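Chemist: Need coordinates for the following:
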Amino acid sequence: MSPDAVAIMQQIHRDSWFWILLFFVLSFLLTKNGKTKFLKITHGLLRLVFIIMIVTGAGMLIAYKFPLAYMVKGVLAVLMIGVIEMVLGRARRKERTGPLWGAFVFLLAMVLLIAFRVITF
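Modeler: From the prediction side, this is the model:
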């Protein structure tokens, strides 16, 4: 894969994290306020960005020849996606989301620490 293609994937992947956090917070707030029409839009966009993030992440894993740290980061990111979906689902059903928020913050911190090479192995 060309270095330009990898650079483009890195930029798209990096930007997708911003959009994921934005659409997640918007979806959660819309759930709490009962705005179901806009919630469907933001949740759909959130899922679209999940797919973009997974595809670009997999592409970079292939380009970098599967380094262990980034494989762990990918697994943690997929777990974080699951936690995000659980938070939104429980919020929609008006169930407790506190422990899931703790898991989300932990997973987000771990993913960012690995991404910025604070944690290496």
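
Chemist: From now on I want contacts and neighbour counts done on CA atoms only, so please keep to that.
Modeler: Noted.

Chemist: top helix in the protein by residue count?
Modeler: The helix that spans the most residues within the chain, counting by DSSP state H, is helix 3-33.

Chemist: now for it, which elements pack on it?
Modeler: Applying 3 or more CA pairs under 8 Å, 6 or more residues apart in numbering; DSSP states H and E, one finds that helix 3-33 makes contact with helix 36-63, helix 68-92.

Chemist: Would you do the same for the sequence below? I want to compare the two.
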Amino acid sequence: MLDIMLNIHRSVWLLLVIVFVIAYINLTKGKEKGYKIPHHIARLFYVLMIVSGVYLLISYGFPINYTVKSILALWLIYLMEVILGRTKRGELTGSQRTYYWVQFAIALILIIMIGYNVIL
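Modeler: Here you go, the predicted structure:
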């Protein structure tokens, strides 16, 4: 069961990032329907990712590296919602956009590196 949840978790992460990028691109192009559907799919993937992540965290016994990864993952979900929400409302411009996208990139890279045991 652990291997199945690990594969689900990894797959959902990949799909989540792809769907997020699709939603953002459609949002910046002004395609309302092309934004709403991927955004709702991303929210479903947030739930799947959190459930599978909690299961894995409990199964592994809360090691520090995966606990840090969990905190970063929650931060990344927050950043995804902020980027999409503020862009939709027209509040994310200039240096704020750069600020959030840099945080997004750093968090995503750290999560991937911790998940594949490159660091920590």
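
Chemist: got CSV for the helices and strands packed on helix 3-33 of structure 1, with distance to residue 100 of structure 1 and mean neighbour count too?
Modeler: As requested, these are exported to CSV (distance: least, CA to CA, whole Å; neighbours: other CA atoms under 10 Å):
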stretch, distance to residue 100 of structure 1, mean neighbour count
helix 36-63, 18, 17
helix 68-92, 6, 17
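
Chemist: Now the ones you listed in CSV, please, with extra columns for distance to residue 7 of structure 1.
Modeler: Converted to CSV, those look like this (distance: least, CA to CA, whole Å):
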stretch, distance to residue 7 of structure 1
helix 36-63, 9
helix 68-92, 16
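
Chemist: So which of those is nearest residue 10 of structure 1?
Modeler: Of all the helices and strands packed on helix 3-33 of structure 1, helix 36-63 sits nearest to residue 10 of structure 1, with 7.3 Å by CA to CA.

Chemist: now the angle from that closest one to helix 68-92?
Modeler: Between helix 36-63 of structure 1 and helix 68-92, the angle comes out at 170 degrees (axes from the mean of the first three to the mean of the last three CA atoms, to 10 degrees).

Chemist: so helix 36-63 of structure 1 matches what in structure 2?
Modeler: Residues 32-59 of structure 2 are where helix 36-63 of structure 1 aligns, with TM-score structural alignment as the criterion.

Chemist: chain center to the matching stretch, what's the gap?
Modeler: Relative to its parent chain, stretch 32-59 of structure 2 has a centroid offset of 8 Å by CA atoms, centre = their mean, to the nearest Å.

Chemist: average offset between it and structure 1?
Modeler: For stretch 32-59 of structure 2, the mean deviation from structure 1 after alignment is 0.6 Å (mean CA distance after the TM-score superposition for structure 1).
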